[in-house]
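>>> Sequence first, predicted model second:
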Amino acid sequence: MSTWRDIILADFREPVPPLSLVADPDHLLLDEILLSSLKDIQVEFIQYGDPVAFRYLFESRYRKVLEERTLRLLVQVNDVPLEQMPYDLLQMGRKLTYRMQTIFPKLSPQVVKQLDARDLDDLYAVYGQYQGSASHGETCDFILRRVFKVAYDMIDDETELVKYLLSKHYRQKQYPEVIESYLIEQLQRKKELNKLPLAELVKSPSFFYSYLQNQWIEYLQTLQEQPMASKEVGLQDGIYGKGKTHPFADEDVYRLLDNLFIEGYLKPVEGINSEHLPQWTHVGLVTDPSLDHKNRLAGLMANLKEKLQAIGNYRDWMNVVPLYGEIKDLILYTNLDQDENILGEVKAIEAGLDAQFELWMIRNYGNLQNLPYLPRPVMLHQVPHYIASKRHAKAAMVVLDGMSYVQWVQIRKYLQTKSFTFEEQSVFAWAPSITSISRQALFYGEMPVYFPHTLGTTRKEEAAWKLFWENHDVFKAYTGYEKSLGRKEGAYQSPDSLQKPSLKVLGLVIDTIDNLVHTALQGQHGLYSELKLWLEKGYLTGLLADLINKGFEVYLTSDHGNKESRGIGRIPEGVLAETRGERVRIYKDKMLRDKAAAAYSSMAWPGPGLPEDVHILLAKSGEAFIQEGENVVSHGGISLEEVVVPFIHITSNNNLKRF
């Protein structure tokens, strides 16, 4: 079956010239499948951005091989017209242009260009059936109905709205802003809906789940007041008025609730007597805590297994990692791994997951660095670009160095008790997952290949951070950076950088978790306990509240995660390795790296996005280059826990109303 990608790939049939300069204003080339297809036919892809950085990369890596015709290179050009590219490149290469309007001429280009690649696939499949005009409204209507399968004219009461939103938010389906706004406008015309906070409910998963949690508590309380009428089915005439079925009494709704409670989107309610309530409500009640935990763990593992069978692209891993984090957090919280049967099943799932993720990383990780950062970032170095695109009056990026998704689940549960809400995403850290590479990429806003001279240190982070924002029209005097936060004992004290009211952008590094990781003698159980004590001291909640009260939009992320591993023995190489980590070793000489890879249980990592003279040796999943038999919590590898990290927009929920 043909796709829109075939139109582009037709220009790369043999013979392919060495250099192709491609104007791509709609970012059509930034598609995981297309980039993989180009890679399969030995066409390398780079982007033309900063002229100085591009020239360095081109001269050091590509000019010679292009002149020798031993490589084929595609350069994507967005920010300047092709005619303004450097003269020597124009002389060497052919010029191509791809536009969305060429592929979908009957639709509004302003709407279509906001769709991601998966949506373009679905649109291309039904585009031949379109009979409307190129107007904004008709294009939005067609895409909503035929691409996103939303029959919005059928959403005419609260029950239908809740069913639709449950489906949208649980499946983490994001619409382009222009289409989302069109949908909200159409729903606001419905008499039964126009008193609800539709914009917030449609746009924000966290708002919707908070709203649903409040409604769930009210529903249970109402059921308790009418036990005889509610024992079998649930309350039919609900708080919305006589003759109207409460959304939770709708069979389609309460079937969808199970996974929300299992996966932690909704919290079971304490203090409700389940004796006179329908059986289906019990998943949302605290009845027998010990049995509830076991049942929830079984549900989480079943859901994880199901998701792992359907892995296709990076988004699927982004959907898996929160579920995996919930499983690990539940085990650490309840000590369920003391049961040998449960421990064995969890270890088997973890081993299978790590093997599957490692294989996926080897095949696909190199394509991620070229994907767009909108509508959401994919890799860590894109996070500053994403924040800059929001044009906040004041923005703060708080980096919890070393935080994996497992620790984020623990932190999130604590922050929820302190009136914070979140919009959760995840991003891929840089591999190898060590601070000097991945955190630097975050503060540079660049791939590591562009900062080869500081790859082993973080001393240039502040200068890189301020330069990034200066290039985005924020003067250095208005940009702050501070690291090594969260170490002091006692109550929270505002960082020095927050004492400057003129600051518009802040980058803050809290290295508490990374320090706890490297001193975790009792493994992840010990780390869990130490993190709990640190959270209770109030530094993080104090900092977040301080930032929000001073008008900052607050984003929380991590430079890498961590993994508990067992030692396989040290590699006795002395000074031959430039970096000797517990799960990674870095060499300047490829032959030395390959020799070590052949001699020890390890893997040679190809190093996409790294300088050419950096050669990586990684420990295998669950293993570390330390004394044989010792346990350690560390990082540097390419396991899911180390690579896919949280990226969170944090807000206060003081303004959340009960509707």
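Thanks, I have the structure now.
>>> C-alpha only now, for contacts and for neighbours.
Noted.
>>> Okay, Leu374 and Glu641: tell me how far apart.
Between Leu374 and Glu641 the distance is 24 Å, computed by Cα to Cα, to the nearest Å.
>>> more neighbours, these two?
Glu641 (22 against 14; other Cα atoms under 10 Å).
>>> residue contacts, that one?
Taking Cα atoms under 8 Å, 6 or more residues apart in numbering, we find Glu641 in contact with Val321, Ser404, Tyr405, Val406, Gly561, Asn562, Lys563.
>>> Recalculate using a threshold of 6 Å.
Ser404, Gly561, Asn562 (Cα atoms under 6 Å, 6 or more residues apart in numbering).
>>> Over to Pro608?
Gly366.
>>> My reading is that it lies in a strand. Confirm?
No. If the criterion is DSSP: H, G, I helix; E, B strand; the rest coil, then Pro608 is coil and not within a strand.
>>> quick one on the thing from earlier: I'd like to know which of the contacts of Glu641 are buried.
Neighbour-count burial (16 or more other Cα atoms under 10 Å) applied to the contacts of Glu641 gives Ser404, Gly561, Asn562.
>>> Columns distance to Ser652 and secondary structure on top of those residues, output as TSV?
Output for the buried ones among the contacts of Glu641, formatted as TSV (distance: Cα to Cα, whole Å; DSSP: H, G, I helix; E, B strand; the rest coil):
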residue	distance to Ser652	secondary structure
Ser404	23	coil
Gly561	26	coil
Asn562	28	coil
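>>> ok, second structure coming up, stack it against the first:
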Amino acid sequence: MSVWTDRILQEFPADLSRFWIALDPDGLLLDERILHGLRERGFEVLPFEDAVSFRTEYEERYRAAWDTGREGTAKALVLQLRGTDLNSLPWDYIRSARTLNLSLADLFPKLSYGVVRQIDSEHHEALFQACKKHAAQPLGEGATKDFILTHIFRLSPYLLNRPEDFWREVLRLHYRGTGLPELLAQHVATVLRDTPLGTLPIVELLSSKTDMVRAVQDAWCGFLAQHGVRTEGSAGVRESSERAAITVPFDHPDVRVIIDTMFLEGVLQPVEVDQLPAELPGWIKVGLIGDPRALSHLVSEGAKRIAADLPAIDASHRDWVEAARRLAELIYRFNELKAADADSLQVQIQALQNDADGRLREWVFQHFADLPSLPVAKSPVMVHHVPRYLAMRRSAGEDRIALLVFDGLALDQWVQIREDLSARTPEFSVDEGGCFAWLPTLTSISRQALFSGLKPREFQSSMDTTSQEPSLWTRFWQEHGLRKPEVIFQKGLKRSEQLAALEENLSKPTTKVAGIVVDMIDEIVHGAMLGKRGVAGQIREWCDTGFIEKLFLMLTQHGYHIYLTADHGNVDAEGIGRLSQGVVSELKGERVRAYRSEDLASSVPPEIDAFQFGSPGLPADFLPLYANERGAFVPKGNKIVAHGGMALEELIVPFVKIRMKKEEHATDSTSNRI
């Protein structure tokens, strides 16, 4: 247990009270480590977001048991209030609970509260320890920014005198997955304003990995041209004079070593070349595809690096989203290989996938219960957080929002679509992110959670169908201030000829929010005969129809802010035997079955390789049984593409903001990065 975690947990002595109220304006309790530590002590944390839903859960799962002398779901319940107004709570809660206050201002008394509250919770522990060692006196706003930059991000803007110094720090920050908060990035930009580096878009490069990658990818093409490398057409070069003017000192050793890794792991895309100069330095070839074996080598080396750096059992959810992204980039490249090259790497890729899935399963058993309660202000952690996040974006000025749910879209398939759009549509860019689907990763469960903003046990009467999605989507937005005519929902979208009817609804001035299900990926997956590599080929053909960019452009032209996600991904799976149980199984999927009692779940034949995991958020009498590893409940040896389980490619899905054209709504300059 860390010093920081201990400091928070000491506020909750065991056996002192069953019911607690924590006035927590900074969301300190909604940190993965804190939630896990409290759960180990028998405490359950329940954020107070809606009075009706909180009371329902409190009465049914906790108070009813306590009143009869039973322990119930947990030994103690903590009501987490994101504020300081105790009087906003019902009187019977206040009367029966023990109340405490938690605040960053109290925990970091020597630092500027306005600055500290902009720092992600993952940095609180390191900052707490740094303060104990190095903060001898109270610091003002500017000094606090310098203190955090120095002790947390290991960066001093006053020492960035040369381009190689600046780019080394930019690449190092994003490679570690810790871009600067915008407040700190602006501070660095202010310090560097009157230096030769001041002409760079410093805030964007330091705070947004997406902007950094775009700039470096474009600069790479310019760097190759300087060395006489002829590329095929204009691959990778975007029509942006601002980014085209950026140069990166790729040949400096400190920069080169990180660039090399970014190419190997798929963050940067190698460029296809027509002709190589005879005297070209050997290290440059990592970012080139000059012979048929170059991409195969990249895939193999990338797989080795990812395998050596998979998250451990104590990793954060952010670590797993980043791992899923890296694996997705690799699988996309693998699927682009010729059949013979792919066959030679098949064993290596499968070993990496199995290792990642095994580690994720261990992590899920310990930490999945913490995810539903995590804060969503910066981005959704789970799919049911998405509506609430979008409501926050509307409050921040994004008046019209379109949520595109690509049913069944795995992260690697999103990478394929992204790269296709990048090549054919210069106006396209994207803010990348990811979130967790609900377990089991079935459409009727995870997609309903996505559109309703609810946990599955809150819509248990419709867990086996998607027919309630339109009403759930509309109800959420009505509860957030919109009228029914201002909300639309459409599913079954997959072809260009359907766009005219959609546009008729989107173009109405009254429409403010659109929920749109794009079904093509799911249709392709369920008809797949040649595995995920075959699926990739069909997605390529679908992209060639122009449907996706037409949809994005149409939404942009009507002023919508576009967010894209999925309800679950998909995997290559192999049959472990069919379960012929008639109506015993409540819900049937190829990778998961669900039962209403332990007795029914135990009726599964022992030769079937499967395991149980009842994730929090599901009804108490809903017991999922998962096929082990990448198995499926189909005849032995049959190979299919399926979903429902907890493999990395099923469980973590894209959540991205789509941008078309350079101009953006004025509110975008202040919007949160995903």
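That came through fine. Predicted, not measured: the structure shown is a model, and the values here were computed from it.
>>> For Pro81 of structure 1, state which of the buried ones among the contacts of Glu641 of structure 1 is nearest.
Distance to Pro81 of structure 1 across those (Cα to Cα) is lowest for Gly561, with 40.4 Å.
>>> if I line the two up, what does the closest one land on in structure 2?
Per TM-score structural alignment, the equivalent position to Gly561 of structure 1 in structure 2 is Gly569.
>>> Quick check: that match touching Asp412?
No. When contacts are counted by Cα atoms under 6 Å, Gly569 of structure 2 is not listed as touching Asp412 (9.0 Å).
>>> Please report the distance of the aligned partner of Ile652 of structure 2 in structure 1 from Phe428 of structure 1.
Using TM-score structural alignment as the criterion, Ile652 of structure 2 maps onto Val644 of structure 1. Note on Val644 of structure 1: its distance to Phe428 of structure 1, by Cα to Cα, is 5 Å.
>>> Spell out which residues are contacts of both of these two.
Joint contacts of Val644 of structure 1 and Phe428 (Cα under 6 Å, 6+ apart) do not exist.
>>> Next, count neighbours for the equivalent of Ser497 of structure 1 over in structure 2.
Applying TM-score structural alignment, one finds that Ser497 of structure 1 aligns to Asn505 in structure 2. The tally of other residues near Asn505 of structure 2 (other Cα under 10 Å) stands at 16.
>>> what do you get for Ile21 of structure 2?
Neighbourhood size, Ile21 of structure 2 [other Cα under 10 Å]: 24.
>>> What strand or helix carries it?
strand 19-23 (DSSP states H and E).
>>> post-alignment, that strand versus structure 1, mean distance?
Once the two models are superposed, strand 19-23 of structure 2 sits on average 1.4 Å from its counterpart in structure 1 (mean Cα distance after the TM-score superposition for structure 1).
>>> and the next helix or strand after that strand, how far out from the chain's middle?
Using DSSP H and E, the helix or strand that follows strand 19-23 of structure 2 in sequence is helix 32-40. Centroid displacement of helix 32-40 of structure 2 relative to its chain, using Cα atoms, centre = their mean, to the nearest Å, is 21 Å.
>>> tell me which residues in helix 32-40 of structure 2 are buried?
Buried, per 16+ other Cα under 10 Å, within helix 32-40 of structure 2: Glu32, Arg33, Ile34, Leu35, His36, Gly37, Leu38, Arg39.
>>> Equivalent analysis for stretch 518-536 of structure 2, please.
Under 16+ other Cα under 10 Å, the buried positions of stretch 518-536 of structure 2 are 518-522, 524-525, 528, 531-536.
>>> So which of these is the closest to Met212 of structure 2?
Distances from Met212 of structure 2 to these, taken by Cα to Cα, are shortest for Ala536, at 27.5 Å.
>>> so the longest helix anywhere in structure 2 versus helix 32-40, what angle?
In structure 2, assigned by DSSP state H, the helix with the most residues is helix 339-367. Here helix 339-367 of structure 2 points in a direction 50 degrees away from that of helix 32-40 (axes from the mean of the first three to the mean of the last three Cα atoms, to 10 degrees).
>>> Quick check: helix 339-367 of structure 2 compared with structure 1, mean distance?
So helix 339-367 of structure 2 averages 2.4 Å relative to structure 1 (mean Cα distance after the TM-score superposition for structure 1).
>>> His27 of structure 1 maps to what in structure 2?
For His27 of structure 1, the residue aligned by TM-score structural alignment is Gly27.
>>> burial of that match, as a residue count?
21.
>>> ok, for it, nearest residue in space, not its chain neighbours?
Leaving aside its sequence neighbours, Gly27 of structure 2 sits nearest to Arg82 (Cα to Cα, 6 or more residues apart in numbering; 6.3 Å).
>>> How much space separates the counterpart of His367 of structure 2 in structure 1 from Phe45 of structure 1?
Counting by TM-score structural alignment, His367 of structure 2 lines up with Asn364 in structure 1. Shown here: Asn364 of structure 1 relative to Phe45 of structure 1, a distance of 14 Å by Cα to Cα.
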